[in-house]
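A.B. asks: here is a sequence together with a model predicted from it:
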Amino acid sequence: MRTLTTLTGNSQKLDGGAMFGNAPKALWQRWMPADELNRIDLGCRALLVQEDERNILIETGIGAFFSPELKQRFGVQEDRHVLLDSLAAAGLSDADIDIVVLTHLHFDHAGGLLAAWQADQPPRLLFPNAQFITGRRQWQRACNPHARDKASYIPELLDLLENSGRLHLIDENEQCELLGPDWRLHWSDGHTPGQLLPEVAMPGGPVVFPGDLIPGAPWVHLPITMGYDRFPEGLIEEKEALLADLYPRGGRLVFTHDPAIAIGQVNRDDKGRYSLKNTQSSVRNLAE
């Protein structure tokens, strides 16, 4: 028996132009209205997979590790660690998580691994009983970042993960034995090298957590990319390949950054344009 539950993490407000790359504001503001500072609302959603008496968490969001100054700079809205509240609402704590799968190590996807900021206290790693999974090439990128995304990584977190003795680095050509044969891993380099996109087998069709390859419903449209993507043209090709694979299988996507849509089924019209159907704002114990 396997069940899926989407979990809300800390939310952000980020510049809409940066989030929609070369798409004009006249287009993207139809999907996500901007405030007076040109910022749009973004979520940091995680996915809880419960199976075989184990709890698997896909991503942890941005969390609350930032100091007040950096919290304001990056538009983090809440002071508390919202993901921990969401876990508690599901009857769990961070100590109950057996595996954490990280699509990549940017702070808005992995920062939730850290406890909330406290003055004069060093960063502290949560999830004391979890094994941590991420891509080997993404780990290498994080440890030796390019100037373009150096500020997106948390050096202290990398040290804590490595020193935990519970970090598992996965290569593209291998099956992740820790997750098991019912899990499939897709890979993407367009946003950041070695981004790992887990696919969970479900009776009603597979569910994929596409990370920043497709961060929300508007980005299902093939030409839409983010200004943060390192290789937008390659990302579009990766996105098209993933959607083409999922559509005939009734595949669904869980969005990490969409504030309103948690999950949707991949749809395609007679002109080959991709969209979503059967969208939901949240999922609780989806088993089918």
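C.D. replies: That came through fine.
A.B. asks: please make it C-alpha for all contacts and neighbour counts, starting now.
C.D. replies: OK.
A.B. asks: OK, contacts around the closest residue to residue 1 other than its chain neighbours?
C.D. replies: In space, and not counting its chain neighbours, residue 1 is closest to residue 51: 5.9 Å by CA to CA, 6 or more residues apart in numbering. By CA atoms under 8 Å, 6 or more residues apart in numbering, the contact set of residue 51 is 1, 2, 3.
A.B. asks: second structure follows, compare the two:
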Amino acid sequence: MDKVKIGEITIYWLRGGYTHFDGGAMFGVVPKPLWEKKYPANEKNQLANVTDPMFFRYQGKNYLIDSGLGNGRLTEKQKRNYGVTEESFVLEDLAKIGVAPEEIDYVLMTHLHFDHVLGLTGFSDGAYYSVFKNAEIWTSKIEWEEMQHPNIRSKATYWKENWEQIKAQIHTFDSKVEINDAITMEHTGGHSAGHSIIWFHSNGEKAVHMADIFPTFAHQNVLWVTAYDDYPMTSIAAKQTIFKKTFGKDYWFLSYHDARFRAVKIAENGEIKTSLKINNRN
């Protein structure tokens, strides 16, 4: 499976599902003739998007970032609407690394939209259950509150079936939390009110996972945000701040959704100077 090394930390991408989201939704007000040069659509105007969690070990603990689509959690109508052509192989990929689901110590949730959170909960014999039952599940306080009390817009993605079985495992933070001496989660808002990013610093090497405020590397223009973003101006401001801090500074940018690249490094002028392509989803 694909992997990248950040100092002492080796990050593996797990197969969490394969979707095809509407191109207009993924690029919002950006005209198609502009975005399709950077990210081609299929005949239905859909863009291929993976939903691939990241796994890593650090200081004897096992970590996941987000959880994929899970299995058997979507109706046939939902699969059709979201262009789902593959559900999750996360547990199978973890087994290849020698990790059982009960051995996951931390799950770091950038946000709790359905395509990130479904894999935390399984369904069997008519009942829901926590898949990673021994893990601390971290998300921002704002995100957790909205998950339980969605508004008229967000109720389409925050489903009670996705939080009821994991609520005892939830840990929240306000603006920032140091998970350990190498990993920090930081609230940004934008894509959702509680959206967060994840910073890595290990042995002088650096990475950032911007999750869905930078969902594909075609969204590098700070003005290119998805129609799914609840607060697009917040996304734009966050991208401006993060890009100023990271471009040309040898950061790896990690991706959950991009169906072409796992990670890239971006030069000060905004050009991609190093990339890790998706080579193995088997």
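C.D. replies: Sure, I can see it. No experiment lies behind these values; they were computed from the predicted model shown.
A.B. asks: what does the superposition give as a TM-score?
C.D. replies: The TM-score (TM-score structural alignment, normalised by the length of structure 2) is 0.89; 272 aligned residues with a CA RMSD of 2.0 Å.
A.B. asks: follow-up on the earlier one: so which of the contacts of residue 51 of structure 1 is the closest to residue 262 of structure 1?
C.D. replies: residue 3 (15.3 Å; CA to CA).
A.B. asks: quick one: map the residue nearest to residue 1 of structure 1 onto structure 2.
C.D. replies: Counting by TM-score structural alignment, residue 51 of structure 1 lines up with residue 58 in structure 2.
A.B. asks: which of the contacts of residue 51 of structure 1 count as buried?
C.D. replies: 2, 3 (16 or more other CA atoms under 10 Å).
A.B. asks: which of the contacts of residue 51 of structure 1 are still contacts in structure 2?
C.D. replies: Retained in structure 2: 1, 2, out of the contacts of residue 51 of structure 1 (criterion both residues aligned by TM-score structural alignment, their matches' CA atoms under 8 Å).
A.B. asks: next step: the contacts of residue 51 of structure 1 restricted to strands.
C.D. replies: If you go by DSSP state E, the contacts of residue 51 of structure 1 have 2, 3 in strands.
A.B. asks: with distance to residue 71 of structure 1 added, can I get the contacts of residue 51 of structure 1 in TSV?
C.D. replies: Formatted as TSV, those follow (distance: CA to CA, whole Å):
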residue	distance to residue 71 of structure 1
1	39
2	36
3	33
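A.B. asks: all strands for the stretch 1-150 of structure 1, in order.
C.D. replies: 2-7, 12-15, 39-42, 46-51, 54-58, 99-101, 131-135 (DSSP state E, counting those that start in this stretch).
A.B. asks: now swap in the stretch 151-288 of structure 1 and tell me
C.D. replies: Using DSSP E, counting those that start in this stretch, strands in the stretch 151-288 of structure 1 cover 167-170, 183-188, 195-200, 207-208, 252-254, 263-268, 274-280.
A.B. asks: can you say which of the ones you listed is packed in most?
C.D. replies: For the strands of the stretch 151-288 of structure 1, the largest average neighbour count (mean count of other CA atoms under 10 Å) is found in strand 252-254, namely a mean of 27.
A.B. asks: mind putting the strands of the stretch 1-150 of structure 1 into CSV with distance to residue 113 of structure 1?
C.D. replies: Formatted as CSV, the strands of the stretch 1-150 of structure 1 follow (distance: least, CA to CA, whole Å):
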stretch, distance to residue 113 of structure 1
strand 2-7, 14
strand 12-15, 17
strand 39-42, 19
strand 46-51, 12
strand 54-58, 11
strand 99-101, 9
strand 131-135, 10
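A.B. asks: leaving out chain neighbours, which residue sits closest to residue 37 of structure 1?
C.D. replies: Looking at residue 37 of structure 1 with CA to CA, 6+ apart, the closest residue is residue 15, at 7.6 Å.
A.B. asks: number of nearby residues for the one you found?
C.D. replies: 16 (other CA atoms under 10 Å).
A.B. asks: contacts only, for the counterpart of it in structure 2.
C.D. replies: Aligned counterpart of residue 15 of structure 1 in structure 2: residue 22 (TM-score structural alignment). Counting by CA under 8 Å, 6+ apart, residue 22 of structure 2 makes contact with 45, 46, 47, 82.
A.B. asks: hang on, the earlier thing: and of the strands of the stretch 1-150 of structure 1, who's closest to residue 84 of structure 1?
C.D. replies: Taking the strands of the stretch 1-150 of structure 1 one by one with CA to CA, strand 2-7 is closest: 9.4 Å.
A.B. asks: count the residues that sit near the equivalent of residue 127 of structure 1 over in structure 2.
C.D. replies: In structure 2, the residue paired with residue 127 of structure 1 according to TM-score structural alignment is residue 132. For residue 132 of structure 2, the neighbour count with other CA under 10 Å is 24.
A.B. asks: rewinding a little: what remains of the contacts of residue 22 of structure 2 once you look at structure 1?
C.D. replies: Those retained in structure 1, by both residues aligned by TM-score structural alignment, their matches' CA under 8 Å: 45, 46, 47.
A.B. asks: show me which of the residues you listed are buried.
C.D. replies: Counted by 16+ other CA under 10 Å, these give 46, 47 as buried.
A.B. asks: residue boundaries of the helices in structure 2?
C.D. replies: Applying DSSP state H to structure 2 gives helices spanning 23-27, 32-35, 76-81, 90-97, 114-117, 141-148, 232-246.
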